[in-house]
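my questions concern the predicted model and sequence given below.
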Amino acid sequence: MISTPAVPDVDPVQFLKIAGQGAQLRTHADLWRWLQGEVQSWLPHDILLVGWGDFRAGDLQYDIISSLPGLRTHLCPASRIAPLVNYFRDCWVAAQSQPCELDISGCGQLLGEAGQGWAPAAGMPGMHSALVHGMGDSRLGGERIFAALSSDPAPAAGPAALKLLVPFVDSSLRRMPPAPMRQPGAERSQVEHLVVRLGQLSERERQIMVWVAMGKTNPEIGCILRISEFTVKNHMKSIFSKLDVTNRAQAVARLTRMAAYA
């Protein structure tokens, strides 16, 4: 369902402060800190998803800015993100290129399914609302779509706030190199690199964690490593104990948090 709420009054003092900070963004870290700072009181959200490119040709890039475990651009597969970006773009076009509010309770399942391969779905709250806006990209001959996703209902001032914030996000992203997207076939090597950092694990436990982080089940891991499912379960118990976690999602979250601070 698409709605375009009336634009409410905006506090000019607060906007000038946020705008002044937004004009100085130079790195992805700056952008993340800005979005997690006072912007949250003005436009509360869990994920900012930005997609751009030639939507008709399907030639898209994306960037994900979030504090949720595992939600990093280089960890999220394009095959899962592209349908969301396309959906948000279609909604924005249907709203006559105006900022719109979406009920994405159903789309939250798509995000959850995506988590099976790159982020623990159990560790990520379901997204229920999205504020979406976009702009033409004359330089690249395409469009840029901005979606602020939240596990809570969108605030009344959300569409107006997003419309005012989009130029700052857009200009900051243009000033910095795009965050690396996950490349097909690169998942295992990326995960292996991170798992090596878990020095408290044995070699076999590290092998198992690589496949756990890639979304494989115990029976699948057993087949891959040519060991029994029972043996895999015993190794998982040892992994949980060493990492001080109680389930697979927490173990992978530990890994992805290491990626965020690497």
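Received the coordinates, thanks.

rest of the way, CA atoms for contacts and neighbours
Fine.

so what's I2 up against?
Neighbouring residues of I2 by CA atoms under 8 Å, 6 or more residues apart in numbering: 91, 95, 100-103.

7 Å - rerun?
Each residue near I2 by CA atoms under 7 Å, 6 or more residues apart in numbering is listed here: 100-102.

spatially central, which residue of this protein would that be?
Centroid check for the chain by CA atoms, centre = their mean gives L71 as the closest residue, at 3.8 Å.

pasting the second one now:
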Amino acid sequence: MNSLSKEQTAAVAAFIQACHSVSTLQDFRTVVGPRLRDVLPHAMFACGCMRMADRRIVEAVNLSFPAAFMNGFVVEDNHCPCPALRRWVETRSPVFVDPDSSLLLPGDRAWLANAERHGIRNVAIHGVMSLSQEHACYFSFGNLDQWNRETAFLLQLLAPHLHYALTHVEEFGNKRPKKILTEREQEVLKWICGGKSNSEMASILGISSWTVKIHVSNLLAKLNASTRGHAVAKAISSGLIEV
């Protein structure tokens, strides 16, 4: 950290301490996120796990990218066409992409135009490989204030600690505790698996549709799922429900 100022060094130290103290995804969002922004100013951040062979997103966590943009972040079979992610897989070094980037291929213009529609001026990505080198955790930043050699150095410095934090939170990967949901949320999840609507669940459980809606929203948040189907898939893979 010799190239960092005293203020930057203090911010990095606070960030590292935060990364090594979190145990939940909520901690990752509220504790690590702000300290990460102190070290590396940016407007948007998302991360996850991908398969190296085809850039298939296995699991994703979005902290601040526009939801509408993230809904189109992956295409068929969860493949991610992001040019920065493609370049990172090739080089495994910090990558920065903006409209003037020499890394863009002709087919990347549609992706870039979509990003610009959502107010995303640039994207930077770095990651950490798994020991098997079959998967990697990636860390994606949107609208960085600047990009230079120091910024790339910071990404290399921060990524291993982000990797540690992400892979140690309870809700990421296959570490989800059996009691993550309340008994009522577990009931709602069971009926979601059965294809029941909110009104049908309300009738079965003897509660209002509004209350069912709240339970559904809570369990989606706890499972870090974007849809009901996504929640069911995550619940099955983590052993919360059996099929």
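Nice, I can see it. This is a predicted model, so every value here is computed, not measured.

give me the TM-score for these two chains.
Once superposed, chain against chain, the TM-score is 0.54 (TM-score structural alignment, normalised by the length of the second structure); 179 aligned residues with a CA RMSD of 4.5 Å.

circling back: and the residue nearest to the centre of the first structure, which of the three is it?
Using DSSP: H, G, I helix; E, B strand; the rest coil, the structure places L71 of the first structure in coil.

likewise I65 of the first structure?
strand.

show me where the second structure has its helices.
Secondary structure of the second structure (DSSP state H): helices located at 6-19, 25-27, 33-39, 67-71, 83-91, 109-117, 149-168, 183-193, 198-205, 209-222, 228-237.

and R254 of the first structure, how many neighbours does it have?
A total of 17 residues lie near R254 of the first structure under the criterion other CA atoms under 10 Å.

next: I204 of the second structure.
11.

pull out the buried positions in stretch 250-262 of the first structure.
Along stretch 250-262 of the first structure, these residues count as buried under the neighbour rule (16 or more other CA atoms under 10 Å): 250-256, 258-259.

now stretch 125-139 of the second structure
125-129, 135-139.

likewise stretch 67-77 of the second structure?
Neighbour count says stretch 67-77 of the second structure has 69, 73-74 buried, by 16+ other CA under 10 Å.

show me which of these is closest to T211 of the second structure.
F69 (29.3 Å; CA to CA).

neighbours of the nearest residue to the closest one once chain neighbours are set aside, how many?
Computed as CA to CA, 6 or more residues apart in numbering, the closest residue to F69 of the second structure that is not its neighbour in sequence is H118, at 6.5 Å. H118 of the second structure: 13 surrounding residues under other CA under 10 Å.

and for N174 of the second structure?
12.

ok, L149 of the first structure next?
Quick note: L149 of the first structure (other CA under 10 Å) scores 27 neighbours.

residue in the second structure matching it?
With the correspondence set by TM-score structural alignment, L149 of the first structure lines up against G142 in the second structure.

got TSV for the helices of the second structure, with distance to M50 of the second structure too?
Output for those, formatted as TSV (distance: least, CA to CA, whole Å):
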stretch	distance to M50 of the second structure
helix 6-19	21
helix 25-27	18
helix 33-39	21
helix 67-71	15
helix 83-91	10
helix 109-117	19
helix 149-168	13
helix 183-193	26
helix 198-205	33
helix 209-222	21
helix 228-237	16
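
so for M52 of the second structure, which of these sits nearest?
Using CA to CA, the nearest of the helices of the second structure to M52 of the second structure is helix 83-91, at 6.8 Å.

by contact count, what packs against the closest one?
strand 95-97, strand 123-129 (3 or more CA pairs under 7 Å, 6 or more residues apart in numbering; DSSP states H and E).

looking at the ones you listed, spot the one closest to R29 of the second structure.
Using CA to CA, those put strand 123-129 closest to R29 of the second structure, at 18.1 Å.

got the angle for that closest one vs helix 83-91?
Calculated by axes from the mean of the first three to the mean of the last three CA atoms, to 10 degrees, strand 123-129 of the second structure forms an angle of 40 degrees with helix 83-91.

strand 123-129 of the second structure against the first structure, how far on average?
Taken over the aligned residues, the distance from strand 123-129 of the second structure to the first structure averages 1.7 Å (mean CA distance after the TM-score superposition for the first structure).

which residues are contacting that strand?
Residues contacting strand 123-129 of the second structure (CA under 7 Å, 6+ apart): 84-85, 88, 93-98, 135-143, 155, 159-160, 163.
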